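1. got a structure for you, letters missing:
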């Protein structure tokens, strides 16, 4: 699996002041005409969202970043957390890279970019809404030969629905 490039001159994954993380567990809200709102979780586990950037990247590092984006947009890749060192499987959250601000020209050119949005892909299993029902039925019947039979059926499905007003 490809890895997010080191985009800082000092070998850190991103500049500390440009790094941000948020823990997210998306929910689906369904409003009703009477003002009530039904909610349910969209995924089974929480996911991390990261925002990274770098100040004063060389043109070579900036070109590496844009080539990585072009090659991996829409797919998953590894991102090493700059503080904990933990590797997360992520994807780009946006369809485009944020604008980069150039400083200087020629071999002295440097690029600053912030707000590169990444979101964790692990644990993105979709939760489906179901209903809990349990039914057991028994019936007996007799025929002329005095034979009896028993039929039993059980079905079970689980559900979670929360309604708030």
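-> Alright, I've got the coordinates. Remember, it's a predicted structure, so these values are computed and weren't measured experimentally. Numbering: from 1, shown residues only.

2. rest of the way, CA atoms for contacts and neighbours
-> OK.

3. pretty sure residue 120 contacts residue 89?
-> Yes - in this structure residue 120 lies within contact range of residue 89 using C-alpha atoms under 8 Å: 5.7 Å.

4. Look at the two and report which has more neighbours.
-> A direct count of neighbours by other C-alpha atoms under 10 Å for residue 120 and residue 89 places residue 120 higher, at 23 against 19.

5. Please report how far residue 67 lies from residue 164.
-> 47 Å (C-alpha to C-alpha, to the nearest Å).

6. and what of residue 114?
-> Per C-alpha to C-alpha, residue 114 is found 38 Å from residue 164.

7. what about the two, which has more around it?
-> Counting neighbours by other C-alpha under 10 Å for residue 114 and for residue 164 shows that residue 114 has the greater number, 20 against 9.

8. in which helix or strand would I find the more buried one?
-> strand 110-120 (DSSP states H and E).

9. Which other helices and strands does the next helix or strand after that strand contact?
-> Counting by DSSP H and E, the element after strand 110-120 in chain order, helix or strand, is strand 137-139. Under the contact definition 3 or more C-alpha pairs under 8 Å, 6 or more residues apart in numbering; DSSP states H and E, strand 137-139 sits against strand 151-153.

10. ok, and here's another one to check against it:
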């Protein structure tokens, strides 16, 4: 509901579609590459952290339905004190072991002639005619057709996302 309020239904719909496509893509890659990463489809649930937040559930349901999310209102989740809680069930979500998945991705990249560099601080990423040039703080340069910048916080200035990020920890 917050995304819809801030950016509108069209952008919220595109965001939802991109997240669903990402789950489908992960599933496809792990199947194609035969990555044993414990991938499985399951339902996700949203429920209030405390009583009196049923209006939050209603607001989220209304926003989700408007943009085409596969969601339904249900009652109860299997936690002490929440057997009667209003909840939303989001169908067709997924879970997998991220380190096993990344290990499989890395193996697939190497098998196709790709290279991975760790413990290397990148200073600059520049798009060139037909490719990309990556420069490290130690002065090395790698030119390639494409590069994946896999960081927790962006290192470029194409968007100001990193200025809006807050530190957090998740145990999901």
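-> Yes, it's here. On a predicted model such as this, the values are computed, not experimentally measured, just so you know.

11. So after superposing, what's the score?
-> TM-score for the superposed pair, counting by TM-score structural alignment, normalised by the length of the first structure: 0.24. Supporting figures: 67 aligned residues with a C-alpha RMSD of 5.2 Å.

12. Now do the strands in the second structure.
-> For the second structure, applying DSSP state E gives strands covering 40-46, 71-75, 86-95, 122-128, 131-136, 141-144.

13. Can you redo the ones you listed as TSV, where the extra columns are distance to residue 18 of the second structure and mean neighbour count?
-> Formatted as TSV, the strands of the second structure follow (distance: least, C-alpha to C-alpha, whole Å; neighbours: other C-alpha atoms under 10 Å):
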stretch	distance to residue 18 of the second structure	mean neighbour count
strand 40-46	17	14
strand 71-75	16	15
strand 86-95	13	18
strand 122-128	24	14
strand 131-136	25	16
strand 141-144	27	14
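
14. JSON lines for those, including distance to residue 101 of the second structure?
-> Shown next, in JSON lines, are the strands of the second structure (distance: least, C-alpha to C-alpha, whole Å):
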{"stretch": "strand 40-46", "distance to residue 101 of the second structure": "12"}
{"stretch": "strand 71-75", "distance to residue 101 of the second structure": "27"}
{"stretch": "strand 86-95", "distance to residue 101 of the second structure": "11"}
{"stretch": "strand 122-128", "distance to residue 101 of the second structure": "24"}
{"stretch": "strand 131-136", "distance to residue 101 of the second structure": "25"}
{"stretch": "strand 141-144", "distance to residue 101 of the second structure": "24"}
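
15. Would you mind saying which of these lies nearest residue 65 of the second structure?
-> Of all these, it is strand 71-75 that lies closest to residue 65 of the second structure, at 7.2 Å by C-alpha to C-alpha.

16. Which neighbouring elements make contact with that closest one?
-> helix 54-66, strand 86-95.

17. Next, the angle from the longest one to strand 86-95.
-> Counting by axes from the mean of the first three to the mean of the last three C-alpha atoms, to 10 degrees, helix 54-66 of the second structure points 50 degrees away from the direction of strand 86-95.

18. Can you list the buried residues in helix 54-66 of the second structure?
-> Within helix 54-66 of the second structure, the residues that count as buried by 16 or more other C-alpha atoms under 10 Å are 57-58, 60-61, 63-64.

19. ok, the residues you listed vs residue 72 of the second structure, which is closest?
-> Comparing these against residue 72 of the second structure with C-alpha to C-alpha places residue 61 closest, at 7.6 Å.

20. Now do the closest one against residue 88 of the second structure, distance only.
-> From residue 61 of the second structure over to residue 88 of the second structure (counting by C-alpha to C-alpha), the distance is 7 Å.
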